[in-house]
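Asker: no sequence on this one, just coordinates:
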């Protein structure tokens, strides 16, 4: 368990690994990221990853099981980095700031994270994973803690938490069509979503 301003937030920890398994995992993820940067996610294959990383094909298949599993692992690693910024980084995203400002910063940071990782998330979609969902579920409990801190009425707290969490996962639906966040159209989309979240939170918490 981890804490956010004194409230318990479930943060799943990676399973313990042997040293050689941990080295292989880091090597494979670093190699996969390099392959994505050089050739795009669509050109990353299980056999190609094994060749580029200099390991046996069996190592890759045991680690990830499927091609989509490579991208699920990449997305999970990025998710953990984002969570660490939420749990222990500087405010307003991290602890110590006004709850409303933190909620705005969290949503805007989450939207940015989702859009910046859209290529990996799209590749993580498999037959048994129609929508890419990464991470151990920080969003809903974190939003609830911040709504309570902002003094939002308890009668509506659970409903508002659910609705705000759903609004944050909305960008997942854009993975198939959203422009690259680094391009002009992508930047406009990102700014519009971030501003929309700010308006939503402000109206919920300060009306």
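Answerer: Arrived safely, thanks for sending. All figures in this text were calculated on a predicted structure; none of them were measured in a lab.

Asker: contacts, neighbours, all on C-alpha from now
Answerer: Noted.

Asker: can you give me the strands for the protein?
Answerer: Ranges of strands in the chain, per DSSP state E, are 2-4, 7-9.

Asker: can I get these in TSV including mean neighbour count and distance to residue 72?
Answerer: Below are the strands of the chain laid out as TSV (neighbours: other Cα atoms under 10 Å; distance: least, Cα to Cα, whole Å):
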stretch	mean neighbour count	distance to residue 72
strand 2-4	15	23
strand 7-9	15	22
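
Asker: this is the comparison structure:
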């Protein structure tokens, strides 16, 4: 153990600021791992986030509450569960999404990347392609280049202020801490994936309209 400690100290002494930056990054990763992966911290976080859910569940056990309130509470609990499952907020869209996902045997959160441009209408799912195209253009022509230019600017300024041998760890640190996570959070689905979604929606909505028409005709005949 003393040999390992001496080797670490020597390594830090040789690499200076870059070595300390790498060590600090590993410490941050270790802290995040302990909070978001290990059981007890994760349970604490889930408990705080699910406080409202627990409150709603307790309302269902109250015998003096109006039965109509129980129905609303059940609907909201169902909406929360379906949000975790599908990544969609609107309860009408959630119901249509469940049928859509089952129809094409897709994973539960398949529609989540397009959730900002999806709406429910008459049991079908409508896709607002105009606003999607605008968001895609903003991501490709504004968000991506400006984020990359800002990253390059930071590295350039850092290279003028410190030794150039520290540029690589500084670049890696910024990519891991903010550049890559930001692009992942603000990304817009690719046109190829979106075209597949549109084709499936066309089939799904057509089948839905056909079923509704057949149902109306049957009721009229009766």
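Answerer: Done, it's in. These figures come from a predicted structure and were not determined experimentally.

Asker: now what about the TM-score between them?
Answerer: Put the two chains on top of each other and the TM-score (TM-score structural alignment, normalised by the length of the first structure) is 0.24; 84 aligned residues with a Cα RMSD of 5.5 Å.

Asker: sorry, back to before: of the strands of the first structure, which is nearest residue 195 of the first structure?
Answerer: Closest to residue 195 of the first structure of these, according to Cα to Cα: strand 2-4, at 24.7 Å.

Asker: could I get the strands of the first structure as JSON lines with distance to residue 50 of the first structure?
Answerer: Listed next are these as JSON lines, based on distance: least, Cα to Cα, whole Å:
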{"stretch": "strand 2-4", "distance to residue 50 of the first structure": "36"}
{"stretch": "strand 7-9", "distance to residue 50 of the first structure": "37"}
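
Asker: closest to residue 86 of the first structure out of the ones you listed?
Answerer: That would be strand 2-4 among the strands of the first structure, by Cα to Cα, at 8.4 Å.

Asker: what helix or strand is residue 131 of the second structure on?
Answerer: If you go by DSSP states H and E, residue 131 of the second structure is part of helix 129-138.

Asker: what's the burial count for the residue nearest to residue 124 of the second structure when sequence neighbours are not counted?
Answerer: Closest residue in space to residue 124 of the second structure, ignoring its immediate chain neighbours: residue 205 at 5.3 Å, by Cα to Cα, 6 or more residues apart in numbering. Neighbour count for residue 205 of the second structure, taken as other Cα atoms under 10 Å: 18.

Asker: host element of residue 205 of the second structure?
Answerer: Under the criterion of DSSP H and E, residue 205 of the second structure resides in helix 191-221.

Asker: relative to helix 129-138, how tilted is that helix?
Answerer: Compare the direction of helix 191-221 of the second structure with that of helix 129-138 by axes from the mean of the first three to the mean of the last three Cα atoms, to 10 degrees and you get 170 degrees.

Asker: and helix 191-221 of the second structure, how far out from the chain middle?
Answerer: Relative to the centre of its chain, helix 191-221 of the second structure is centred 28 Å away, using Cα atoms, centre = their mean, to the nearest Å.

Asker: what residues of that helix count as buried?
Answerer: Neighbour-count burial for helix 191-221 of the second structure flags 194, 200, 201, 204, 205, 208 (criterion: 16 or more other Cα atoms under 10 Å).

Asker: for residue 102 of the second structure, state which of these is nearest.
Answerer: Nearest member of the buried residues of helix 191-221 of the second structure to residue 102 of the second structure, counting by Cα to Cα, is residue 204, at 10.9 Å.

Asker: quick one, strands of the second structure?
Answerer: With DSSP E as the criterion, the second structure has strands spanning 118-121, 124-127.

Asker: from the contact counts, what lies against the last one?
Answerer: If I follow you right, that is strand 124-127 of the second structure. Under the contact criterion of 3 or more Cα pairs under 8 Å, 6 or more residues apart in numbering; DSSP states H and E, strand 124-127 of the second structure touches helix 91-104, strand 118-121, helix 191-221.

Asker: got it, and the first one?
Answerer: Contacting strand 118-121 of the second structure under the criterion 3+ Cα pairs under 8 Å, 6+ apart are the following elements: helix 91-104, strand 124-127.

Asker: most tightly surrounded among the ones you listed?
Answerer: When you average the neighbours per residue for each of these (mean count of other Cα atoms under 10 Å), strand 124-127 leads with a mean of 20.
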